[in-house]
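**Q** Need coordinates for the below:
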Amino acid sequence: MAENPQDLGMWVEALKAKYEPSPGVKPFGRKEFDNLLGPYGGCTDQPAVLFNEELMAAYPEAKVILRNGNSRFPESIRPVLCHGGPRVHGTYSRETNLIARHYFGVTHTAGPKSFTANAPFFEQWQASARSTYLKHNDHVKQITPPEKLLLFDLDDVWAPLCNFLGKPIPDVAFPKVNETLAIQEKIQLYIAESYKRSFIRFAKRVAPVAALLIAVAICRLRASRCGPAFEGAYVTDYAERLPIHRGTRRIRNCLEVWLLIYAVIRLCE
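**A** Sure, this is the predicted structure:
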């Protein structure tokens, strides 16, 4: 999801279909997951981990690799979310709230404009993060056929992973990453994409309003250059001279007022 934020909208649809379904809305199946995951050979991390049963039912031929041992993941992500202060808008907050509420049991959701908007959100998340992580691993072990499951430790070498997947062992060292740093980089991707989407939405709202305001300003500027003759009697529009009456001016003024009201409403949405 971090590398393909354009798919986030479909993930939110999948989350809502599973946890907060509307009447007539079915959970995601093979067809829906093909639309979402078709180009990829595998998936990991959130929000895919919330669809264990659904993904196994949709792709019974798939293999499952589960991180073994006492992972430091909950501790690695805590300083990033709780102390990094990233502002993540729109769809990212909705996706985060859905995961927190239904996966981690967080009842106090994050604010609509920030991961760090409300302290109770993170207090509840921290209290349940490790137990939820361990419960998730136990659940995956229970529902996955043994021949389809590999318990893999990141301290291992290539051989167990490659043998499980039926792939040749690469002639390079097994990659090692700083887990906390890797999570921080993902969060930065979320933030950058969030600001990008926010700017695009803002531009779409402002552009038509700005065009109308500029048009009004140009008309008023032309009127001021024409002097009293424009306001009192006539205006030159190409080759024609059109009478401007008080009623016309009142209509114009009313339209300008409504335009300003419309602009304020659009900008506040």
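**Q** For the rest of this, base every contact and every neighbour count on C-alpha atoms.
**A** Noted.
**Q** Disregarding residues adjacent in the polypeptide, which is nearest to Pro168?
**A** Nearest residue to Pro168, sequence neighbours excluded (C-alpha to C-alpha, 6 or more residues apart in numbering): Cys162, at 6.2 Å.
**Q** Can you classify the one you found as helix, strand or coil?
**A** With DSSP: H, G, I helix; E, B strand; the rest coil as the basis, the three-state label of Cys162 is helix.
**Q** Please report the distance of it from Pro243.
**A** Distance of Cys162 to Pro243, given as C-alpha to C-alpha, to the nearest Å: 85 Å.
**Q** same question, Val177
**A** Distance from Val177 to Pro243, by C-alpha to C-alpha: 76 Å.
**Q** and if you look at Gly42?
**A** 71 Å.
**Q** One more: Cys43?
**A** From Cys43 across to Pro243, the span is 69 Å (C-alpha to C-alpha).
**Q** Same check on Leu134?
**A** Applying C-alpha to C-alpha, the value for Leu134 to Pro243 is 80 Å.
**Q** want to put them side by side, so please do this one too:
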Amino acid sequence: MPLDVIGAGVGRTGTYSLKLAINQLGLGPSHHMEEVILNMPRQLPLWQAAVAGNADWQAIYDGYPAAVDWPTAGFHRELYAANPTARFILTHRSAESWYESFSSTIYKLISNVDAAPEPMRPWLEMTIAVIAKTGFPLGLDRDGLCAAFEAHIATVKATIPASQLLVYQVKEGWEPLCAFLGVPVPEGPFPRTNDRSEFWDKVSAAA
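**A** So this is what the prediction gives:
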């Protein structure tokens, strides 16, 4: 099953809300880092191979017509080459607000890999490698992270044709997303989820 909808936005840009929205629109199930955490024996070796340059996209995304968040966002170039007709969604927010969220969640987690429980370390090492590949190696300060965030946005815009790319903030809600995907706007509010406390709850599932 080829990917039809691919999220190029990095973590902490509303990717979990986007995952839920895609699923609600009937275009999922959507892959997300949570899928790796919940299916570690199968998913982790596949992503470790992808980091090493031996990706099996068909196996990774088996059963998933959509994918958002890391690790996917770190491979937007490769995934565009493999899925040239897919539609891409670049979630974003202000660099400053993203920094505050990212530095207190994902970056904090991966910066303390040595203190993590042993079973978590292979997953964390893969995550560190994917995030570094995306332009966010360990050791960056506030200015470095904000600059890398803006650079990622520019890289995605330069890689994906504008006709196949939605540059999107989840606070915009259903209308621009549904217009881009060609589906009706559903009743009810847009999903809002995965605040910082929820992030740590999900991480604990990997331990």
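**Q** nearest spatial neighbour of Ala229 of structure 1, skipping sequence neighbours?
**A** In this structure, Ala229 of structure 1 finds its nearest non-sequential neighbour in Val235, 7.1 Å apart by C-alpha to C-alpha, 6+ apart.
**Q** Contacts only, for the one you found.
**A** Val235 of structure 1 makes contacts with Cys226, Ala229, Arg241, Leu242, Pro243, Ile244, as judged by C-alpha atoms under 8 Å, 6 or more residues apart in numbering.
**Q** Provide the aligned range in structure 2 for whatever helix or strand it lives in.
**A** Assigned by DSSP states H and E, Val235 of structure 1 falls within strand 234-237. Using TM-score structural alignment, strand 234-237 of structure 1 lines up with nothing in structure 2.
**Q** quick one, helices of structure 2?
**A** Per DSSP state H, structure 2 carries helices over the ranges 15-24, 33-38, 40-51, 57-60, 76-82, 95-103, 106-110, 121-133, 142-159, 174-181, 196-204.
**Q** after superposition, how close is the longest one to structure 1?
**A** Using mean C-alpha distance after the TM-score superposition for structure 1, helix 142-159 of structure 2 ends up 1.7 Å from its aligned counterpart in structure 1, as a mean over the superposed pairs.
**Q** Map Glu13 of structure 1 onto structure 2.
**A** By TM-score structural alignment, Glu13 of structure 1 lines up with Ala49.
**Q** Distance from the chain centre to the strand holding Val235 of structure 1, please.
**A** With C-alpha atoms, centre = their mean, to the nearest Å as the basis, strand 234-237 of structure 1 stands 52 Å off its chain's centre.
**Q** just to revisit the earlier point, and Gly42 and Pro243 of structure 1? Which one has more around it.
**A** More crowded of Gly42 of structure 1 and Pro243, by other C-alpha atoms under 10 Å: Pro243, with 14 against 11.
**Q** Excluding chain neighbours, what is closest to that one?
**A** Leaving aside its chain neighbours, Pro243 of structure 1 sits nearest to Tyr234 (4.8 Å; criterion: C-alpha to C-alpha, 6+ apart).
**Q** surely the one you found meets Leu242?
**A** Yes. Counting by C-alpha atoms under 8 Å, Leu242 is a contact partner of Tyr234 of structure 1 at 5.6 Å.
**Q** about what we covered before: measure the residue nearest to Pro168 of structure 1 to Phe202 of structure 1 for me?
**A** 48 Å.
**Q** And for Leu36 of structure 1?
**A** 27 Å.
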